[in-house]
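> Next come a sequence and a model predicted from it.
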Amino acid sequence: MGKPKLQIIVLFQNLGEKQAYYARSPAPPLSGALVAGLTPPTVEVELLHEMVRPIDYNTDADFIALSFMDFCAPHAFEVAERFRKIGKIVVAGGKYPSTFPKEVIPHMDSVVIGEAETVWGQVVEDMVKGKLKKVYEAPFAPPLDNIPPPRYDLVEPDFTVPVVTEATRGCPYKCSFCQLTIKSVPFRCRPIKDVIHDLTAISQLPFYKRKMAMLYDNNLGGDMGYAKELLKEIAKLKLWGLGTQFSFDCLHDDEFIDLLAKAHCGMAFIGLE
């Protein structure tokens, strides 16, 4: 008898749109590959990004893990209902379930609240044993050290840039319009060696896909000293291209800009706070 199977689905549809413009990204979201990397070997893991392929309700997976943001919560509830009707166990996590768990709990078998690293292994163990709890709540703002690399090998080949990770979480600013302020957490930095480990855990990828990466930080420049040291290490990797995100004020730091160039940063989302 083989292992039970877990399918991680990152939802990305909204109000019936079949191919929303924001689904044309060359890189996947981080959540699915990250959770796959956290998953213990007691289950077989499959990763599906709705950005590039439709949900298969005939999957042979025993368990379904849904990751979604607020804009597709109604869609997530419909997906969960369809899977549960055919006997699948459905777990939800992500920004929206963590921020508004009372809205999500009635639609799922289980909901993970908060950052998954410290609780996901227990969730999977309980699923396999048939002892799944209705709610798992992670500790608030846990340390970010020793997080395993995302499972880039499970990312669909449709994505040109499968190497995605994050160096920091949160943001030191409290802008009124930002979703981070709804349930804010402190700004934290990962050990630089762990970030570099993520960016080099790429042996199973084609060569050209090893040479580009995205840092999905909310604000890479939240700790400028840390950001500069990180960029110095990334420059040693000789990537063809790097993408990241930071706040507008970072542009006042000439050394930071020079280090972005040396790290071959070719794309940046800039917050005009």
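Perfect, thanks for sending it.
> okay, CA-based contacts and neighbour counts for the rest of this
Noted.
> quick one: the strands in the stretch 151-273 of the chain?
164-165, 168-169, 188-189, 212-215, 241-247, 265-271 (DSSP state E, counting those that start in this stretch).
> Dump those strands into a markdown table; add mean neighbour count as well.
Below are these laid out as a markdown table (neighbours: other Cα atoms under 10 Å):
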| stretch | mean neighbour count |
| --- | --- |
| strand 164-165 | 24 |
| strand 168-169 | 22 |
| strand 188-189 | 20 |
| strand 212-215 | 23 |
| strand 241-247 | 20 |
| strand 265-271 | 15 |
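> Rebuild the ones you listed as TSV, extending it with distance to Pro74.
Listed next are those as TSV, based on distance: least, Cα to Cα, whole Å:
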stretch	distance to Pro74
strand 164-165	27
strand 168-169	27
strand 188-189	31
strand 212-215	29
strand 241-247	29
strand 265-271	28
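> Quick one: closest of these to Glu103.
For those, distance to Glu103 was read as Cα to Cα. The smallest value, 24.5 Å, belongs to strand 168-169.
> Pull the distance from that closest one to the chain's centre.
12 Å (Cα atoms, centre = their mean, to the nearest Å).
> Report all helices and strands that it contacts.
strand 188-189 (3 or more Cα pairs under 8 Å, 6 or more residues apart in numbering; DSSP states H and E).
> which residues sit against the strand it packs on?
The contact list for strand 188-189, computed with Cα atoms under 8 Å, 6 or more residues apart in numbering, reads 143-144, 167-170, 226.
> for stretch 147-166, same thing?
The contact list for stretch 147-166 (Cα under 8 Å, 6+ apart) reads 25-30, 33-38, 46-49, 52, 117, 194-195, 197-199, 201-202, 204-205, 209-210, 212-217.
> go on, stretch 78-93?
By Cα under 8 Å, 6+ apart, the list of residues contacting stretch 78-93 from outside reads 57, 61-68, 104, 107-114.
> So which bits of that stretch are buried?
79-81, 83-84, 88-93 (16 or more other Cα atoms under 10 Å).
> Among the residues you listed, which are located in helices?
Taking DSSP state H, the ones among the buried residues of stretch 78-93 that sit in helices are 79-81, 83-84.
> for those, which one is nearest Val128?
Arg84 (16.4 Å).
> Could you measure from the closest one over to Asp62?
Look at Arg84 and Asp62: by Cα to Cα, to the nearest Å, they are 11 Å apart.
> Tally up the residues packed near Tyr21, please.
8 (other Cα atoms under 10 Å).
> and here's the other structure:
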Amino acid sequence: MTKRNKLLLINPLSTKRRGLIRDQQSIFPPMALGIIAALTPEQWEIELVDENFERFTYREADLVGITALTSQVTRAYELASIYKEKGISTVMGGIHVSMLPDEAAQYADSVVIGEAESVWGTLIHDFESGTLKKRYQGNLLPLVDSPFPRIDLYHPGYVFGSVQTTRGCPMSCDFCSVHTFNGHQYRARPVKDVVDEFEKIPQQKVYIVDDNLIGYTKKSADRVLEICREIIRRGIKKDWLCAASMNIADHEEVLHYAAKAGCKMIFLGIESELIDQLESA
């Protein structure tokens, strides 16, 4: 019987500062790794190690994938180095790696720049054929066929589940990385896909991870309204929170149906109370 390749996915945790992990109720699952798992061929064995709950111990693997924010990246480089020294191929991705790929390339065999959906299949094929490249540049794809994350691989200790309905932002605020990483186009997933995934989440509490759920157009506001009405129609009883810009206050109907659909909190982005500062940003 042919041996299955094993993909080890790691969500690292800084060993210097605990940050949000001090409050277990403030963290949510590593969605990027869940999506990578969903994109990986079925014949692969996949294990996800999440340092939010368990300190890493060495596991055998054929390929290792690590994601990292800047706050996690030092630990991510430590873990990548362990496998690289043993001759096991290591791939790194995420926002920090995408912004500083030359730095990450010192620790990993391969780096994925940007969103991985467009390149992960190619990367797996290259690995299997022994032609893994140093870099893979992701393209921004429509989210119409975006895969559902493999939530079955997440640690069961998460209080919050998570779902993503959009990516990208048309703004170019100089303090923000969203338009650089996810592009200027506001890309939306189909409402049915969003609510199907929302319904499958085992947790009672859900964080919608969109950078700005409401968007900036009537079309995007109507879409949020459609999501809320579908949650209500299906009788899904979950509490959820999200992030949005101040213009959500202009959409009273959206706020009404969001509350009926289970919304308990909205994080508002108030970058400045001064108009001239907002315009200059």
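Sure thing, it's come through. Remember, it's a predicted structure, so these values are computed and weren't measured experimentally.
> Now compute the TM-score of the two chains, please.
The TM-score (TM-score structural alignment, normalised by the length of the first structure) is 0.88; 262 aligned residues with a Cα RMSD of 2.0 Å.
> hang on, the earlier thing: just among the contacts of strand 188-189 of the first structure, which is most surrounded?
Thr168 (25 neighbours).
> Hmm, it is touching Leu220, no?
Yes. At 6.7 Å, Thr168 of the first structure counts as touching Leu220 under the criterion of Cα atoms under 8 Å.
> the helices in the stretch 151-273 of the first structure, which residues?
192-200, 224-235, 254-262 (DSSP state H, counting those that start in this stretch).
> Show me what the second one is packed against.
In terms of contact count using 3+ Cα pairs under 8 Å, 6+ apart, helix 224-235 of the first structure is assigned the packing partners helix 192-200, helix 254-262.
> Trace that helix over to the second structure and give me the residue numbers.
Under TM-score structural alignment, the counterpart of helix 224-235 of the first structure in the second structure spans residues 221-232.
> ok, now stretch 130-137 of the first structure?
So stretch 130-137 of the first structure sits over residues 130-137 in the second structure, by TM-score structural alignment.
> swap in stretch 112-121 of the first structure?
So stretch 112-121 of the first structure sits over residues 112-121 in the second structure, by TM-score structural alignment.
> what number of residues lie near Ala235 of the first structure?
Neighbours of Ala235 of the first structure (other Cα under 10 Å): 17.
> meant to ask about Cys178 of the first structure
Using other Cα under 10 Å, Cys178 of the first structure has 11 neighbouring residues.
> corresponding residue for it in the second structure?
So, by TM-score structural alignment, Cys178 of the first structure is matched to Cys176.
> Can I get the ones in helices among the buried residues of stretch 78-93 of the first structure in CSV including distance to Val128 of the first structure?
CSV is the format used below for those (distance: Cα to Cα, whole Å):
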residue, distance to Val128 of the first structure
Val79, 22
Ala80, 19
Glu81, 21
Phe83, 17
Arg84, 16
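> Looks to me like Tyr136 of the first structure is in a strand.
Yes. With DSSP: H, G, I helix; E, B strand; the rest coil as the criterion, Tyr136 of the first structure is part of a strand.
> For the closest residue to it other than its chain neighbours, which three-state class applies?
Once flanking residues are discounted, Tyr136 of the first structure sits nearest to Val112: 4.8 Å by Cα to Cα, 6 or more residues apart in numbering. With three-state DSSP as the basis, Val112 of the first structure sits in strand.
> Do a quick rundown of the strands in the stretch 1-150 of the second structure.
In the stretch 1-150 of the second structure, strands defined by DSSP E, counting those that start in this stretch lie at 6-11, 45-50, 63-67, 89-93, 110-113, 135-137, listed in chain order.
> any idea how far Pro190 of the second structure is from Ser26 of the second structure?
Taken as Cα to Cα, the span from Pro190 of the second structure to Ser26 of the second structure is 28 Å.
> State the distance from Val163 of the first structure to Pro149 of the first structure.
10 Å.
> Of those two, which one has the most company?
Ranked by neighbour count (other Cα under 10 Å), Val163 of the first structure and Pro149 place Val163 first, with 30 against 24.
> List just the nearest of the ones in helices among the buried residues of stretch 78-93 of the first structure to Cys265 of the first structure.
Val79 (37.4 Å).
> on that earlier part again, contacting residues around the residue nearest to Tyr136 of the first structure?
Applying Cα under 8 Å, 6+ apart, the residues near Val112 of the first structure are 91-94, 97-98, 135-138.
> rerun at 7 Å
92-93, 98, 135-137 (Cα atoms under 7 Å, 6 or more residues apart in numbering).
> neighbours of the residue nearest to Thr99 of the first structure when sequence neighbours are not counted, just the number please.
In space, Thr99 of the first structure comes closest to Lys183 once its chain neighbours are excluded; the distance is 6.4 Å by Cα to Cα, 6+ apart. By the measure other Cα under 10 Å, the count of residues near Lys183 of the first structure is 10.
> Repeat that for the one 3 residues further on.
For Pro186 of the first structure, the neighbour count with other Cα under 10 Å is 13.
> how close does it sit to Leu144 of the first structure?
Using Cα to Cα, we find Pro186 of the first structure at a distance of 12 Å from Leu144 of the first structure.
> One more: Pro40 of the first structure?
Look at Pro40 of the first structure and Leu144 of the first structure: by Cα to Cα, they are 18 Å apart.
> try Asp56 of the first structure
Between Asp56 of the first structure and Leu144 of the first structure the computed distance is 34 Å (Cα to Cα).
> can you check Leu38 of the first structure too?
Leu38 of the first structure is 13 Å from Leu144 of the first structure, by Cα to Cα.
> again with Asp258 of the first structure
Computed as Cα to Cα, the Asp258 of the first structure to Leu144 of the first structure distance reads 27 Å.
> go on, Gly222 of the first structure?
Counting by Cα to Cα, the separation of Gly222 of the first structure from Leu144 of the first structure is 16 Å.
> next one: Thr39 of the first structure
Separation of Thr39 of the first structure from Leu144 of the first structure (Cα to Cα) stands at 17 Å.
> Tell me the residue in the first structure aligned with Ile270 of the second structure.
That one, Ile270 of the second structure, aligns with Leu272 by TM-score structural alignment.
> Please tabulate the contacts of Val112 of the first structure in TSV, including the columns distance to Gln7 of the first structure.
TSV is the format used below for the contacts of Val112 of the first structure (distance: Cα to Cα, whole Å):
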residue	distance to Gln7 of the first structure
Ala92	12
Gly93	13
Ser98	20
Val135	19
Tyr136	19
Glu137	21
